[in-house]
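Novice: any chance you can model this:
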Amino acid sequence: MSSVKAAIFDVDKTIISIDSMFHFVDYGLRRYPALIYRLPAILWFTFLYKAGIVSVEKVKRAYFKGIERMSEEDLKHFFKTRLQTAIFAEANEEMHERKREGYIVLLVTASPHAYMKFFQEFACVDHVIGTQLVRRPNGGYTSIIDGSNCKGEEKVRRIMEYLKGQNQIIDYDQSCAYSDSTSDMPIMELVAKRYFINRRVPGAEELRWGKNE
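Specialist: Sure thing, here's the model as predicted:
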């Protein structure tokens, strides 16, 4: 296997300034107003999740129910109008700089690959890993998570799976990772250089993106 220097980025609140899940619900309601009937279920499952009664997979299914009405064109429009416009300028420059320096740039997110995949159209991005949703036989997506929610240790497993398929391993000393959340500490342990966005975490460097000094 070849050893590679990797730059691993979370997406929500790291590359983009927003939480894509909430914007996806808003986008779905504006695109398909009939989805308003889903709001009580979303609020109920959010309450149950915060109370520790239901799993993250179940609450996410409630949030992403609207995807069952959406085409690929809808998902790309959501990406272009909500996510691409919310990219931190500093994150954009950091990804491009890492790519120029010879890193493989990996985006790894708990949000659905169904819409995060469009980041892979960027020349500076080598691969996007996200939570997979069950596909419909005739095309499109259901709101059911296929496998596990891509968070914490699952992110590490998915990164390792991808690299194994490329016959690559991470060069620990030369690699780096970026996140806004301590839930990504398992990823941080894969690399020597650790950056947290707009928060201070012991043993890591804080990068202030989108904020005035």
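Novice: hey, let's count contacts and neighbours off CA atoms from now on
Specialist: Noted.
Novice: what about the residue nearest to Arg136 when sequence neighbours are not counted, how many residues nearby?
Specialist: Leaving aside its sequence neighbours, Arg136 sits nearest to Thr142 (C-alpha to C-alpha, 6 or more residues apart in numbering; 6.4 Å). The local packing of Thr142 (other C-alpha atoms under 10 Å) involves 19 other residues.
Novice: ok, Thr142 - contacts?
Specialist: Lys65, Ile67, Glu68, Leu133, Val134, Arg135, Arg136 (C-alpha atoms under 8 Å, 6 or more residues apart in numbering).
Novice: that one falls within a strand, correct?
Specialist: Yes. Counting by DSSP: H, G, I helix; E, B strand; the rest coil, Thr142 is found in a strand.
Novice: measure it to His127 for me?
Specialist: According to C-alpha to C-alpha, to the nearest Å, Thr142 and His127 sit 23 Å apart.
Novice: and the gap between the residue nearest to Arg136 and Arg158?
Specialist: Applying C-alpha to C-alpha to Thr142 and Arg158 gives a distance of 21 Å.
Novice: so what's Arg38 up against?
Specialist: So Arg38 contacts Ala62, Lys65 (C-alpha under 8 Å, 6+ apart).
Novice: now with 10 Å?
Specialist: Val25, Leu29, Ala62, Tyr63, Phe64, Lys65, Gly66 (C-alpha atoms under 10 Å, 6 or more residues apart in numbering).
Novice: which SSE is immediately downstream of the helix or strand where Leu106 lies?
Specialist: Taking DSSP states H and E as the criterion, Leu106 maps to strand 104-112. Tracing the chain past strand 104-112, the next element assigned as helix or strand by DSSP H and E is helix 113-116.
Novice: neighbours of Met160, just the number please.
Specialist: Met160: 15 neighbours (other C-alpha under 10 Å).
Novice: shouldn't it be in contact with Ile169?
Specialist: Yes. Using C-alpha atoms under 10 Å, Met160 is in contact with Ile169, at 7.9 Å.
Novice: separation between the spatially most central residue of the chain and Lys151?
Specialist: In the chain, the centroid-proximal residue (C-alpha atoms, centre = their mean) is Thr109; its distance is 2.4 Å. As judged by C-alpha to C-alpha, Thr109 and Lys151 stand 7 Å apart.
Novice: now show me the structure for the sequence below, then we'll compare the two:
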Amino acid sequence: MATQSQFPLSTRVIAAFDFDGTLTQRDTFVPFLAHLSWVRLAAALLRSSPALAGYALRLRSNEDAKMALCRHALRGRSRADLARVARAWVHTIPLRPALVRRLRWHQQRGDHCVLVSASPDVYLEDVARLLGFDDLICTRMQVDAQGRLTGDFDGHNCWGPEKIRRLVERFGAPDQYELYAYGDSRGDQWLIDAAQHAWYRGQAVKP
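Specialist: Below is the predicted model of the structure:
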């Protein structure tokens, strides 16, 4: 996958795809945690329930609630072990054929395809390789000197305005290229608003 310095200046089109609910038929983060350990997930949900309830009541941010769950579910896990699990697990994720066809259309045209998701890098790196994305922008998990997850994020949760901020940081403002955006939830709205062409829940809202 390309880095900012490797982004070809001749590329005039970027296609930015959300993952959960857009390319997939359901959320993937909680199922990934369940695949790792149902017991640990259940304990993590219980211990992070105050933060999750606060988010549901709009008293806590999306980022606070998600980080609380990550701390209880992933802290201390080996990054290398998670990568091995993810390589096998990502093949089981149910995808939306129509959106995969749309991705292939962009790839056949030679557009620069970017996966932009709030889901974590611990499995999205493998998803991006599997689907042939040129770039990945996502929530990054912090890793300590021993190669274990701390449970905290390395940067911010890649949701809402953070998605477009990170896209602009990497590629520049959308008026410098033609942006296609694909999303399905409130967290994608900033990306949808910035794009010249956009699809929301499979429907063209900016043809």
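Novice: how alike are these chains, TM-score-wise?
Specialist: TM-score of the superposed chains, computed with TM-score structural alignment, normalised by the length of structure 2, equals 0.80; 196 aligned residues with a C-alpha RMSD of 2.6 Å.
Novice: Asn138 of structure 1: which element?
Specialist: Counting by DSSP H and E, Asn138 of structure 1 is part of no helix or strand.
Novice: show me where structure 1 has its strands.
Specialist: Applying DSSP state E to structure 1 gives strands spanning 2-4, 6-9, 104-112, 127-131, 133-135, 141-145, 168-170, 176-179, 193-197, 205-207.
Novice: what residues in structure 2 pair up with the fourth one?
Specialist: When structure 2 is aligned by TM-score structural alignment, the counterpart of strand 127-131 of structure 1 is residues 135-139.
Novice: the matching stretch vs structure 1, average distance?
Specialist: For stretch 135-139 of structure 2, the mean deviation from structure 1 after alignment is 0.7 Å (mean C-alpha distance after the TM-score superposition for structure 1).
Novice: counterpart of Gly155 of structure 2 in structure 1?
Specialist: Checking TM-score structural alignment: Gly155 of structure 2 goes with Gly147.
Novice: neighbours of that match, how many?
Specialist: 12.
Novice: how many other residues sit next to the closest residue in space to it that isn't next to it in sequence?
Specialist: Closest residue to Gly147 of structure 1 apart from its sequence neighbours, by C-alpha to C-alpha, 6+ apart: Gln132 at 7.1 Å. A count of nearby residues for Gln132 of structure 1, using other C-alpha under 10 Å, gives 20.
Novice: can you check the one 3 residues further on too?
Specialist: The tally of other residues near Arg135 of structure 1 (other C-alpha under 10 Å) stands at 16.
Novice: cool, Phe133 of structure 2 as well?
Specialist: 22.
Novice: then Gln189 of structure 2?
Specialist: 19.
Novice: wait, it sits on Gly183?
Specialist: Yes. Between Gln189 of structure 2 and Gly183 there is a contact under C-alpha under 10 Å: 7.7 Å.
Novice: overlap in contacts, these two.
Specialist: With C-alpha under 10 Å, 6+ apart, Gln189 of structure 2 and Gly183 have common neighbours Tyr200.
Novice: what about Ile170 of structure 1, distance to Arg158 of structure 1?
Specialist: 13 Å.
Novice: if you count surrounding residues, which of those two has more?
Specialist: Using other C-alpha under 10 Å, the more surrounded residue of Ile170 of structure 1 and Arg158 is Ile170, with 21 against 17.
Novice: just the helices in structure 2 please.
Specialist: 29-36, 38-47, 49-56, 62-74, 79-89, 97-109, 121-131, 161-171, 189-194 (DSSP state H).
Novice: what angle sits between the third one and helix 62-74?
Specialist: This points to helix 49-56 of structure 2. 150 degrees (axes from the mean of the first three to the mean of the last three C-alpha atoms, to 10 degrees).
Novice: what about the equivalent of Ile159 of structure 1 over in structure 2, distance to Tyr180 of structure 2?
Specialist: By TM-score structural alignment, Ile159 of structure 1 lines up with Leu167 in structure 2. The gap separating Leu167 of structure 2 from Tyr180 of structure 2 is 12 Å, by C-alpha to C-alpha.
Novice: overlap in contacts of those two?
Specialist: Ile14, Ala16, Pro174, Leu191.
Novice: show me what contacts the last one?
Specialist: Shown here is Leu191 of structure 2, whose contacts under the criterion C-alpha under 10 Å, 6+ apart are 16-18, 116, 159-165, 167, 174, 179-183, 198.
Novice: before we move on, what about the second one?
Specialist: Contact criterion C-alpha under 10 Å, 6+ apart gives 103, 112-117, 133, 135-137, 163-164, 167, 179-183, 191-192, 195, 198 as the residues in contact with Ala16 of structure 2.
Novice: which residue, neighbours along the chain excluded, lies closest to Glu178 of structure 2?
Specialist: Here the residue nearest Glu178 of structure 2, using C-alpha to C-alpha, 6+ apart, is Val13, at 4.6 Å.
Novice: now for the equivalent of that neighbour over in structure 1, how many residues are close by?
Specialist: Matched by TM-score structural alignment, Val13 of structure 2 corresponds to Lys5 in structure 1. For Lys5 of structure 1, the neighbour count with other C-alpha under 10 Å is 21.
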